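Trainee: predicted model and sequence follow; I will ask about them next.
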Amino acid sequence: METIRLPASVVTELRKRVEKEGITLEDYVLERLLADVDPPSRAEAYAEAALDLLRAAEEELRAGDLRQASEKIWGAAALAVKAYAYWRDGVRLASHGELWRYKDKIAAELGDWVHDAWAQANAMHINFYEGWATEISVELALHRVRQLVFEIVQKIGVAPADK
């Protein structure tokens, strides 16, 4: 994962746009950078970004920042679902509702456990804002979402650097 430094005014504007669209910063940047890229390549980029967010979530959890770990867990799940949609159907999922509906398609193909992983990811999205989850809850969510991301990454054909 690469770190980029931006002026505070640019970061403020990015945060406003991301909040308004209800997506992660990673998703926002990927959509703009990959606007002219074919769906299979987008799928790979989203899958790789999901893996990066999982690694970042693990680091945040080790550092004790449960809110940041939670948001990265959510982001990893959302990007993995988007990756699957690009890979399987060549479609862009642009809202939380579309993510929820598409998750059902993934569950029909990969198994009902996907519903649990998705529920855990959404609990982490809530925890980012509310801060109620315990460390054990965040660890459990990370475990479930890791399975979702790795299954999707394997299906798409992107090799994770490490498990």
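Mentor: Thanks, I have it.
Trainee: going by C-alpha atoms from here, please, whenever you check contacts or count neighbours.
Mentor: Fine.
Trainee: what's stretch 125-142 in contact with?
Mentor: Residues from elsewhere that reach stretch 125-142, judged by C-alpha atoms under 8 Å, 6 or more residues apart in numbering: 54, 57-58, 61, 66-71, 73-74, 117, 120-121, 124.
Trainee: need the contact partners of stretch 13-32.
Mentor: By C-alpha under 8 Å, 6+ apart, the list of residues contacting stretch 13-32 reads 45-46, 49, 75, 79, 95-96.
Trainee: okay, pairing it with this:
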Amino acid sequence: MLTTDHAQTAQGFLADSDREFDAGDTLQASEKLWGAAAHAIMAVAQQRGLEYGTHRTLINSARQIAEAQDDDLLQSEMRVGILAAQHFHSNFYNGTMEPEDIEYDRPLVHRFVALMLALLN
């Protein structure tokens, strides 16, 4: 996939996750939210020549991208977004997130995706 394809997929998965949450399918919505974050990371990582082929390299690249930001608050926001996205990935398999955690973490992942996509040239 091209960088633009990853960016479009991320945006599409965000919209899909919102529809799934609204329909009450938290498991599918959780995986779509994780997918949105993952594709946003892939887009930026691809553009910067970073690895992203495995879960570990994807997360490591996301951390590198966050740490490269000059603004400490932005770095923190991005790292929190990465963690929130991983919670949703885990929730897809285990269904262990509480409704209040889902409501709290969803905007964190939306923000993370927006921040990542804003880094694209």
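Mentor: Here it is on my side, so go on. Treat the numbers as computed from the prediction; the structure is a model and nothing was measured.
Trainee: returning to that earlier point: out of the contacts of stretch 125-142 of structure 1, which are inside strands?
Mentor: Residues of the contacts of stretch 125-142 of structure 1 located in strands (DSSP state E): none.
Trainee: and residue 59 of structure 1, what's its match in structure 2?
Mentor: Residue 59 of structure 1 maps onto residue 19 in structure 2 when the alignment is built from TM-score structural alignment.
Trainee: what's around the residue nearest to that match when sequence neighbours are not counted, how many residues?
Mentor: Using C-alpha to C-alpha, 6 or more residues apart in numbering and skipping residues adjacent in sequence, the residue nearest residue 19 of structure 2 is residue 29, 7.7 Å away. Residue neighbour count, defined by other C-alpha atoms under 10 Å, stands at 26 for residue 29 of structure 2.
Trainee: residue in structure 1 matching residue 29 of structure 2?
Mentor: By TM-score structural alignment, residue 29 of structure 2 lines up with residue 69.
Trainee: measure that match to residue 109 of structure 1 for me?
Mentor: Distance, residue 69 of structure 1 to residue 109 of structure 1, by C-alpha to C-alpha, to the nearest Å: 28 Å.
Trainee: ok, now residue 94 of structure 1?
Mentor: With distances taken as C-alpha to C-alpha, residue 94 of structure 1 is found 21 Å from residue 109 of structure 1.
Trainee: give me the more crowded residue out of the two.
Mentor: Higher neighbour count among residue 94 of structure 1 and residue 109: residue 94, with 14 against 10, using other C-alpha under 10 Å.
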